[in-house]
Structure formats: C-alpha cells, structure tokens
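Q: Fold the following and give me the result.
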Amino acid sequence: MKTDEKTLKRVSAMKFSSVYPLLVNKVERKGRTREELDQVISWLTGFDEHQIQFHATSGTTYEEFFAGARLNPNTSLIKGVVCGVRVEEIEDPLMQKVRYLDKLVDELARGKAMEKILRS
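A: Below you'll find the predicted structure:
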C-alpha cells in the first residue's frame, strides 16, 4: 500500500510529545497503564524508559523518533489492519513503523495479553 506524499510529510513532522499523551489516555481509559504502554514502545523501538520519556517531553518528530529506534526483529510478526490498511502491506518504512505502534497500542487497549502483544 502506497502512502501519498502529503500524508507522509504530515506524519513525519508530527511531534511524538503530542501523540504520546493520547496513547497514554487511550490505554488508561481501557484499564491499562502507562508502564504497560512504555513496555510495548520499548519492545518495538529498543528505547528504555528514560529515552521514551525524553522523546515524550522533547520536540522529537515521529521521523526522528523512529530514526533512532532499533526495531525489534519480531516486528515482522505484527499483522493486521489499522485504519483500514494491512500493516504488512505498507510500503513506506516510516509509515509502517508508525502503524506497527498503532497496532500494538490497539492490542494493549483491547486487553490482549502482554505476551501476545510482544510476540513472545
């Protein structure tokens, strides 16, 4: 699935600090914790808790955030649909990483077991 240039520019310029509180709110509304969210983000990106909090409070863009990440080798096991698009079919690497995060957060918010979310 190809993403149009306008969308790619908009997403790459989004500040992680503006998205992170929305992710926290989403999982907390469903009875999960910020710590669980951070565990999921850490699994995906390789960032530790301090690095996640740094990005969550600085002006880091999504592009910069994922450029510094060391993606988990099991990300290829993340399958499914986010916003009507299969994550495994997304062609743009940045957009695919963003959708991987979206998919994992959705699974967390839906109450899926952490072992399954982390593809253990």
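Q: contacts and neighbour counts: CA atoms only from here.
A: Noted.
Q: Sketch out the helices for this protein, chain order is fine.
A: Counting by DSSP state H, the segments of the chain that form helices are 5-13, 16-29, 34-45, 49-57, 62-67, 93-109, 114-117.
Q: Columns distance to residue 73 on top of those, output as TSV?
A: Output for these, formatted as TSV (distance: least, C-alpha to C-alpha, whole Å):
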stretch	distance to residue 73
helix 5-13	22
helix 16-29	22
helix 34-45	9
helix 49-57	19
helix 62-67	15
helix 93-109	13
helix 114-117	14
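Q: show me what contacts the residue positioned nearest the centre of the chain?
A: Nearest residue to the geometric centre of the chain (C-alpha atoms, centre = their mean): residue 101, 1.9 Å. Residue 101 sits next to 41, 44 when contact means C-alpha atoms under 8 Å, 6 or more residues apart in numbering.
Q: Equivalent analysis for residue 32, please.
A: Counting by C-alpha under 8 Å, 6+ apart, residue 32 touches 108-109, 111.
Q: Among these, find the one with the greatest number of neighbours, please.
A: residue 108 (25 neighbours; other C-alpha atoms under 10 Å).
Q: Please report how far it lies from residue 57.
A: Residue 108 is 22 Å from residue 57, where distance means C-alpha to C-alpha, to the nearest Å.
Q: Second chain to compare with the first, below:
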Amino acid sequence: MSQHRVYRMKFSSVYPLYVQKAERKGRTKDEVDLIIRWLTGYSQAGLEAQIERQDDLETFFAEAPAFNPDGALIKGVVCGVRVEEVEDTLLRKIRYLDKLIDELAKGKALDKILRS
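A: Below you'll find the predicted structure:
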C-alpha cells in the first residue's frame, strides 16, 4: 500500500480544524465529537485520549473500537473525489469523516448526517 502523506498527519492537529469549520457555520464541538464517535466507535473519553496522545490518522483509525458499518452509506465528493470510489480503505475512512464534517458545516440535520 502506498503511504499517503495524510496518514502521518496528527489527529490532534486535524481535529481543531474540524471544530473550527463547524463553529464558523454555527455548529458545535459537541456535534463534531458526536459524528466522530458515531463513525469510529470511540467513547468521549477515548476520543479525548486520542487527541492527547497526538497519534497520526493511521493510528487513530486503526485503533477505532468499532468503525460504523453505516459508514458505507456515506456518498459524495470531497476534494473532487467521490468518497465511495476511493479504493484505499484507510483513505476512504478519512474521506468519510471529512464528508461528514462538510455536511455538518453545510447545515445538514444530524439525523441525516448519522444516516439514521
């Protein structure tokens, strides 16, 4: 598997960008956390521990307790690429999270974002 540069980015450096993006559009940190927990299976304490440990995105997703099988329902375009067509599993998971945060920032209802 080729190593994408994004794999080495620290989750602790990406996380505040997700929160800032959401807050600029009137959404909250709690909503960002809920989305991340829904997708990855982390508890709030587990999520906070990951942020403190400053692991990279590869480790963050590898240690995710239970990646949500409904993640496969996430469709759309992020950075000009359809997330459902990304072949690399890890990169697809990263793009799923990007897409969910985009949907939050665009004002989509949480029940729609969480595919309920």
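Q: on that earlier part again, and residue 84 of structure 1, which of the helices of structure 1 is closest to it?
A: Nearest to residue 84 of structure 1 among the helices of structure 1 is helix 93-109; the distance by C-alpha to C-alpha comes to 11.0 Å.
Q: how big is the offset of the closest one relative to structure 2?
A: With mean C-alpha distance after the TM-score superposition for structure 1, helix 93-109 of structure 1 departs from structure 2 by a mean of 0.3 Å once superposed.
Q: Then stretch 22-29 of structure 1?
A: Aligned to structure 2 and superposed, stretch 22-29 of structure 1 gives a mean residue distance of 0.6 Å (mean C-alpha distance after the TM-score superposition for structure 1).
Q: in structure 2, what residues pair with that stretch?
A: The alignment of stretch 22-29 of structure 1 onto structure 2 (TM-score structural alignment) spans residues 17-24.
Q: counterpart of residue 50 of structure 1 in structure 2?
A: Correspondence of residue 50 of structure 1 to structure 2, assessed by TM-score structural alignment: residue 45.
Q: Against residue 90 of structure 2, how distant is that match?
A: To residue 90 of structure 2, residue 45 of structure 2 is 23 Å away according to C-alpha to C-alpha.
Q: what sits against the counterpart of residue 114 of structure 2 in structure 1?
A: Here residue 114 of structure 2 is matched to residue 118 in structure 1, going by TM-score structural alignment. Going by C-alpha under 8 Å, 6+ apart, residue 118 of structure 1 touches 40, 43.
Q: Likewise for residue 56 of structure 1?
A: Contacts of residue 56 of structure 1 by C-alpha under 8 Å, 6+ apart are 16-18, 20.
Q: again, only using 6 Å
A: With contacts defined as C-alpha atoms under 6 Å, 6 or more residues apart in numbering, residue 56 of structure 1 is in contact with 16-17.
Q: and residue 50 of structure 1, how many neighbours does it have?
A: 10.
Q: now residue 63 of structure 2
A: 14.
Q: so what corresponds to it in structure 1?
A: By TM-score structural alignment, residue 63 of structure 2 lines up with residue 68.
Q: now that match: how far from residue 55 of structure 1?
A: Distance from residue 68 of structure 1 to residue 55 of structure 1, counting by C-alpha to C-alpha: 10 Å.
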